[in-house]
Every structure is written in C-alpha cells, then in structure tokens.
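1. just coords:
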C-alpha cells in the first residue's frame, strides 16, 4: 500500500513539474530558442577574441554567418498582440513598435557588418570592434524592452 501511494505521489509531482514549461512551438518558445542560440554563438566568438578559446579565423567567420542568420529570425515570432505566456519582453515591445524595429535594424546591421569583416579572416584585434557593436545593439534593446 505504501509503495502504491508513493508511486501516485511521484506521478503527481512529475505531472505538475511538466506544467511550468514553455511550449517550444509557441511564438515565445521559438524566439527564446533563437535568442539562446544567438547568445551561445556570440559567447563562443567572444571567447575566441578574449583568449578563453583558441582563435580560429574560419570558425569565427562561420559563427559570424550563423549569428547574422539568427539575428534575422526572432522578430517574426513576436505576435501582433502580446501573448498570455510569461515573457521577458516588456509591454513596450508591442506599444512602441517603431522604436523596437529601429533597434532590430541596428542589430541586423551590426551582425551583417561583423559577417563582412569576418569573411576576410582578419586578426582578433580587427574583429573585436565589430563584435562589440553587435553586443551593444543587443544590450540597447534589452535595456529598453526586456524585463530583468
């Protein structure tokens, strides 16, 4: 009898813990996945520039291409009306669309520039200012439109 109660309790706990996740197919789930991949890619690139990871010009260039492609994607997963799910996006994303789009364009321009500079496979010192522009574009949008 005790084993049966324990099994029922464990099943209930497992069922309840599964309720808190974000649907990966929802707009929120889609953009979160893209943002996580953008962060991972830029962290790897930053690691190459600050010596934490061995610098590899081809790998950096490939990552810049990937980051530029990713930077084009999350915006289509912001629905016209804010979803009911818990999101890190402030209401201003939906209320100040023009400003939001300006910052989106800034990020896209910065990743495009980084991709172009990286294609020539220059030294880490030459790449650092372009990656800094990408990071500044991310930070600017986060300051205005993300809840911390």
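-> That came through, no problem. This is a predicted model, so every value here is computed, not measured. Numbering: from 1, shown residues only.

2. please make it C-alpha for all contacts and neighbour counts, starting now.
-> OK.

3. show me the contacts for the one residue sitting closest to the centre of the chain.
-> Geometric centre of the chain, nearest residue: residue 35, 1.5 Å, by C-alpha atoms, centre = their mean. Applying C-alpha atoms under 8 Å, 6 or more residues apart in numbering to residue 35 gives the contacts residue 74.

4. one more structure, for comparison:
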C-alpha cells in the first residue's frame, strides 16, 4: 500500500498546474474578494449613517480605514483579459481605461477623506462624506459594471 502512495502523490502533485487558474482568473477572484470586503465595511458604516445601527465613532473609523486600505488594491486587479469569465466587469473598462483609472483614483481619494474625517467626526459630519464615497462607487458601477 505504501509503495503505491508515493507514485499516486507525485501524480497528483504534478497534475496541480493543470488545475491552476489563469492570471486573469486570479485577478477576477482577487477583485471580487476586495469588493466584498469593501461592501462589508461600507454596509457597517451605512447602517450607522442611515441610523439603523447605533453610531460608534471607533467602529466607523475602523471601517473607513479598511476601505481606505483596500481601495488602492483594486486597480491592480483589472489586467487586460480579465473581462472574460465570472465577472461583472464590462469591456468598457479597458476601452476607456483612462476614465476608469481616474474614477478609481477619485474613489481612493474619497476613501482617504472619509477616513480622515472619521478620526474626529460626528455622525452629522460623516454622513455627507460617506454619501460622497457611495457616489464614487456608483459613478464607476453605473458605467463599468453589469448588474
């Protein structure tokens, strides 16, 4: 039994590259993960902004920091060719890359502004900043994401 285990193990190990994802599939998977994390963090802040959850300044600040940290990572997960397969990303991203990149930068800037405001902000001062962040999300999604 043991002498059959080694060849079987080696065979499985050598076949792993055949099951490996392409770089484009990896990019899609990573951007989905990043967007899911951003969505989770914005939903926590959104609950506070809509007064569905009690305002907790420390929690809001933590969630704003998470979004500000994740936002710059998004742009590296849109390589050419990653518009195929399991993605809602529209080909318009790569057809209008300069505009898409500008929208990503604007989202990153607003995420940083929200984080800075969250350090000392009250719910009343954070509501408009959070609204601007959501507007940045929507500006990109309306043009570059299939729903």
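-> Sure thing, it's come through. No experiment lies behind these values; they were computed from the predicted model shown.

5. circling back to that earlier point, tell me the secondary structure for the residue nearest to the centre of structure 1?
-> helix (DSSP: H, G, I helix; E, B strand; the rest coil).

6. so how far is residue 3 of structure 1 from residue 27 of structure 1?
-> 41 Å (C-alpha to C-alpha, to the nearest Å).

7. settle it for me: which of those two has more neighbours?
-> Neighbour totals were compared for residue 27 of structure 1 and residue 3, and residue 27 leads with 19 against 8 (other C-alpha atoms under 10 Å).

8. could you measure from residue 49 of structure 1 over to residue 140 of structure 1?
-> For residue 49 of structure 1, the distance to residue 140 of structure 1 - C-alpha to C-alpha - is 22 Å.

9. neighbour count: those two, which is higher?
-> Legend: neighbour count by other C-alpha under 10 Å for residue 49 of structure 1 and residue 140, higher for residue 49 (21 against 15).

10. show me which residues of stretch 31-47 of structure 1 are buried.
-> Across stretch 31-47 of structure 1, burial judged by 16 or more other C-alpha atoms under 10 Å covers 31-32, 34-35, 38, 41-42, 45-46.

11. same question, stretch 100-111 of structure 2
-> Applying 16+ other C-alpha under 10 Å to stretch 100-111 of structure 2 flags 100, 103-111 as buried.

12. residue 86 of structure 2 and residue 26 touch, don't they?
-> No - contact criterion C-alpha atoms under 8 Å: residue 86 of structure 2 and residue 26 do not qualify, at 10.9 Å.

13. neighbour count for those two, which is higher?
-> residue 26 (14 against 11).

14. for that one, what is the enclosing helix or strand?
-> For residue 26 of structure 2, the host element (DSSP states H and E) is helix 23-49.

15. I'd like the next helix or strand past that helix.
-> The helix or strand immediately downstream of helix 23-49 of structure 2 is helix 57-74, counting by DSSP H and E.
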